[in-house]
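# coordinates only, sequence not included:
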C-alpha cells in the first residue's frame, strides 16, 4: 500500500477542495527545476500553487553536474550556456548568480585534423561555408574545388526535412561534412551528421536552403542578415564555480518559495482521476502520481524527464505519445577530466580542439578548461585542467572501458594532438549513459505529434531536451512553455 499524500482530500481521496492549485513536476533536471521556479514566481492571478518536484536519482541537475578535481571546482557535465538566447542567463540572474556569469576567457578553438592542430575556420554556419576560401588549410585542394560546383548544380530536394550531412555532401562534397560539420554538430548532439535533422538542429540553415538553390548563397544570406543586425555581448556564458551550480541555485530558490523537492523518488504510475463534486456542471480532471512510498493528487503535472521515462508514464493515458517517445534514440558519452601541475605541462593557446571522427582517434574533443574559463585559472593558479570527451551515437564501444584505460587513451591522443606528455596529478571519468537525445530526420514532426497527443489531456505538459533543443536555454524555454500550458499567466490559481 502507498501512503496517501496529505494533498488528498480525506473523504474523496482526489484533492479537489478549494485552495491553491497543486502541481507535480516529474524530473529534477534543469527543465523540471525551471518549470517549478516559474510556477512559483510568476503572477498566476491568485495564491501561488503548491509545487512538488519528484526526482528519481539522488540529486537534482540532470546533465549539469558541479564537481572538483585536485581541489579545483569544475563542471563534470555541460560547461557553458548559449548567451544569445535569454532564458538560461535570465534564470541564472533570477536565482542570484548574475554576478558569477562569465564569458569564456578565450573562444579560439582548433581542429585536430591532418595530423596537426589547425585554427577553426571562420565565416561558416555550423561548418558550412559562405566562401570556400575560409576552409583553406583544413580541406584538400580537391575538396575546395568540389565546393565551387555548388553554384552550377541543379536544386537538391529538401522537402519537409533532410539530414544535414546528406544535404551538405550533395551540395559541397563529403569532405566538408566529415572535417567540419561532423565535429561541430557532434559537439552539440554527440550524433551522426548524416542522420541529424537540418530542420531540428540547424533551423536557420534549413530555412535559408529552402529559399536558395545554392547552399553557398544560402549561407551568405544568413551571414548578411547577421551582419545587418549584429548581436552584442558574448555568444556563450559560463558560471564561476561551474554551470553545474545553476540547478542547485534554482532548487534553493524553489524551496525558499515553499516548493518541495524530493530526490530518490521515482514515479511509477501517472493516471488521470475524474472527480465530480456535488453540485458540479462538469467533471474536473485531476492526476494521480504514484511513487514507491507516496501517492500525490494534483491539478496539473509537468513531465520533465527523458523520452523513455516519459513514454513509460504516458503508456496508459497517452499511448500514441508514448509510442512516439519510445522511438527516440540517445547517445552516450564519457568525459575525462585531467589535472596537471602547471610547471609540468604546457598547453597550446586557445580553448581546446574538436576532432573529426573520420580521422579515427578515440577522443572527439578536448577543452582546455583552465584556459577557457578565467575563474578556474584564478582559483587554481598552479593547475591546468583539461577535459576530453569519448563516444557519440553509433560509436559507443569505448564507453565501457575501465576508467584507467579511458584516461590512458585520452592522454595518448592529447600527446599526439598537442604535445602534452606530462602525467596528470588527478583524473576523473564521468559517464553519461543515454546523455543526449538524437534529432534524426523527422524529429520536428515527431515532437509535433507528441504535443498534439498530450494536448488532449488537460493539466498535462511535457518539456526537456527531447523537444525543442538540447542546450540549456532551449530546455528552460521548453519548461516555460509547459508552464504556460498548464497555468496561463493571470489565470485563477484555485
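The structure has been received and is ready for your questions. Just so you know, these numbers come straight off a predicted model, no measurement behind them. Numbering: from 1, shown residues only.

# alpha carbons only for contacts and neighbour counts from here, please
Will do.

# can I assume residue 22 is in contact with residue 40?
No: counting by C-alpha atoms under 8 Å, residue 22 stays clear of residue 40, with 11.4 Å between them.

# take a look at this one as well, against the first:
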C-alpha cells in the first residue's frame, strides 16, 4: 500500500512539497486552513488588468522557482523585468542606489557620495571604515550594529534598512546580520567593509536577476494546483489542522473545530505553515520544538494597488522606489508595475503598487481601506508629483506575512531542525527557515520531502 503524506498548508511551500512528494510516489493530501491555495501568491484584476497582490517576482538566479515553473508548463512564459533600476526617496527627492551596492552597503565612498542619499557628513563618517580595526561579528549581531560601527548610522537608516525592509518588513536594529547578510560576515571579520566589498565579484552577469509571469507570478501557484489535481493529489481548503499527534504508524491531524474534529491519519507529515501556527499544532506532542517555533515573530503588511489612466500619469524612470523609515511616510516602497513588467505595454492603464507596514507598526495597518488609499495618494503626490485620481484600487492586508530573522535566527533554525529530525516521518518547510523568497520556499519543500525518504523515516510503501 502506498505511503500517505499529509502536507499541512497550501502556500507555495506546501504546494511544492506536495508536488515533490507525489513525484516520489507518495499518496498526498494537502490540508489548507483558508478558503484558497497559494498563500502569498495572489492576483486579481485591477481596472481589468491581472495584477499580483502579493509576491510579484521570482529570483531567477536561483534555479528552484524557474525549474518548477518549467515543470508545471510556465517555463516558456518567464520574462525579465523591463527595468530593475530602483530609487530611494531621501532628503526630499528620489535618488539612485549606489552602483554595485550589496543590500544597500556601498562599495566605495565615491559611489555613496554620488547618490546624495546621505549628507556629506554621513559620507565622512563612512570613511572611518577604512581606519577602524576589524569588528568581528561573533555569534551574531543586529544589522544596524555590524554595519553601523563601520559606516555609520546614516548609511544604515537611509540605505540598508529600506532595502532590508523591502524583503523582511523588518528593522535593522533587530534583524540578524548572519541570517540576512551572510555574505558580509567574513568581510567584517577581516576588517574594512569598503575594501572587502571591492574584492567581491560585482553583481550582474548576462542572466536576469528576476523573472515574472504575464498576468502575475500567482499563476505559478494556480498551475501547481492544476497539476496536483490532475495527478491525483487530494486538495482540501477550509481544513484547519488544530493538533498534530504521533501514532504507532505515523501521524494524526485533528482537523476542524474542537467540537467536531476529523482525524486524518498519515505515514508522514510536512508542516508548511507559519511558525506560530506550527507551534500551536505541535504543542501537545513536541513542546520544546513548539517553543522554538513560537519564538519566531512576524510582521504584518498591506499592499495598496492603484490603477490610473495611463495618459494622465508620468511616472519617473525605473521600477519604483523605497522609503526609509526615518522619512516618516506611510509608503515604505512603491513599484511601478506597468513600467516594470513588459506585458503591460500598450495598456491604457498605469498600475502602481505601494507597500505599507514594518515590524512593530500597528497604527497604520488599523486604518480602513479608504484611509490607506488616501494616505498612499498623498505620499505619491509628494514624492513623484502624481496628481491623477485612480480609476480602481485594491487594498490587500497580509497579517503575519513575513517572518523576522532576528538576531540568533540561524542558531534558532538549527535547533528547530535538530528537534524536528528526532520526529520520524516529520518535516518543516516555509519562509521562516531558509529565506522568504519563492525559490527559497521551494528549496525548503524539496529538502523536507527528501528528509521523509531518508533513514528512520517514511518509506515508499507501508502496510
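Okay, I see it. All values derive from a computational prediction rather than experimental measurement.

# TM between them?
Scored against TM-score structural alignment, normalised by the length of structure 2, the superposed chains reach a TM-score of 0.95; 454 aligned residues with a C-alpha RMSD of 1.5 Å.

# quick one on the thing from earlier: overlap in contacts of residue 22 and residue 40 of structure 1?
Applying C-alpha atoms under 8 Å, 6 or more residues apart in numbering, one finds that residue 22 of structure 1 and residue 40 are jointly contacted by 49, 51.

# residue in structure 2 matching residue 332 of structure 1?
Residue pairing (TM-score structural alignment): residue 332 of structure 1 is matched to residue 300 of structure 2.

# How many neighbouring residues does that match have?
Using other C-alpha atoms under 10 Å, residue 300 of structure 2 has 21 neighbouring residues.

# distance of it from residue 62 of structure 2?
To residue 62 of structure 2, residue 300 of structure 2 is 26 Å away according to C-alpha to C-alpha, to the nearest Å.

# Then residue 10 of structure 2?
22 Å.

# With neighbour numbers in mind, choose between those two.
Each of residue 10 of structure 2 and residue 62 has its neighbours counted (other C-alpha under 10 Å); residue 10 has more, 28 against 15.

# Could you report the distance from the match of residue 332 of structure 1 to residue 431 of structure 2?
Counting by C-alpha to C-alpha, the gap from residue 300 of structure 2 to residue 431 of structure 2 is 14 Å.

# again with residue 61 of structure 2
For residue 61 of structure 2, the distance to residue 431 of structure 2 equals 18 Å [C-alpha to C-alpha].

# Next: residue 267 of structure 2.
Distance from residue 267 of structure 2 to residue 431 of structure 2, counting by C-alpha to C-alpha: 24 Å.

# can you check residue 198 of structure 2 too?
According to C-alpha to C-alpha, residue 198 of structure 2 stands 31 Å off from residue 431 of structure 2.

# Tell me which of these two has more neighbours.
Neighbour comparison, residue 198 of structure 2 and residue 431: the larger count goes to residue 431, with 23 against 13 (by other C-alpha under 10 Å).

# Find the nearest non-adjacent residue to that one, please.
Closest residue to residue 431 of structure 2 apart from its sequence neighbours, by C-alpha to C-alpha, 6 or more residues apart in numbering: residue 441 at 5.7 Å.

# Quick one: the strands in the stretch 201-350 of structure 1, in order.
For the stretch 201-350 of structure 1, applying DSSP state E, counting those that start in this stretch gives strands covering 236-239, 260-262, 269-275, 284-291, 294-298, 300-303, 330-341.

# which one of those lies closest to residue 317 of structure 1?
Of all these, the one in closest proximity to residue 317 of structure 1, counting by C-alpha to C-alpha, is strand 269-275 (6.6 Å).

# ok and that closest one relative to strand 294-298, angle-wise?
50 degrees (axes from the mean of the first three to the mean of the last three C-alpha atoms, to 10 degrees).

# any idea how far strand 269-275 of structure 1 is from the chain center?
Relative to the centre of its chain, strand 269-275 of structure 1 is centred 31 Å away, using C-alpha atoms, centre = their mean, to the nearest Å.

# so what secondary structure elements neighbour it?
Here strand 269-275 of structure 1 touches strand 284-291, helix 307-314, going by 3 or more C-alpha pairs under 8 Å, 6 or more residues apart in numbering; DSSP states H and E.

# Now the first one: buried residues?
Yep, that's strand 284-291 of structure 1 we're talking about. If you call a residue buried by 16 or more other C-alpha atoms under 10 Å, then strand 284-291 of structure 1 has these buried ones: 285, 286, 287, 288, 289, 290, 291.

# Quick check: the aligned residue for the fourth one in structure 2?
Looking back up the chat, that one is residue 288 of structure 1. Alignment note (TM-score structural alignment): residue 288 of structure 1 maps to residue 252 of structure 2.

# For that match, which non-adjacent residue is spatially closest?
Of all residues not flanking residue 252 of structure 2 in the chain, residue 265 sits nearest, at 4.4 Å (C-alpha to C-alpha, 6+ apart).

# thought the one you found was touching residue 251?
Yes: applying C-alpha under 8 Å as the test, residue 265 of structure 2 and residue 251 come out as touching, 5.8 Å apart.

# Between these two, which contacts overlap?
Residues touching both residue 265 of structure 2 and residue 251 (C-alpha under 8 Å, 6+ apart): none.

# What lines up with residue 193 of structure 2 in structure 1?
In structure 1, the residue matched to residue 193 of structure 2 (TM-score structural alignment) is residue 215.

# Could you report the distance from that match to residue 69 of structure 1?
The spacing between residue 215 of structure 1 and residue 69 of structure 1, counted by C-alpha to C-alpha, is 45 Å.

# and if you look at residue 235 of structure 1?
As defined by C-alpha to C-alpha, residue 235 of structure 1 lies at a distance of 27 Å from residue 69 of structure 1.

# Those two - which one has more neighbours?
Neighbour totals were compared for residue 235 of structure 1 and residue 69, and residue 69 leads with 17 against 14 (other C-alpha under 10 Å).
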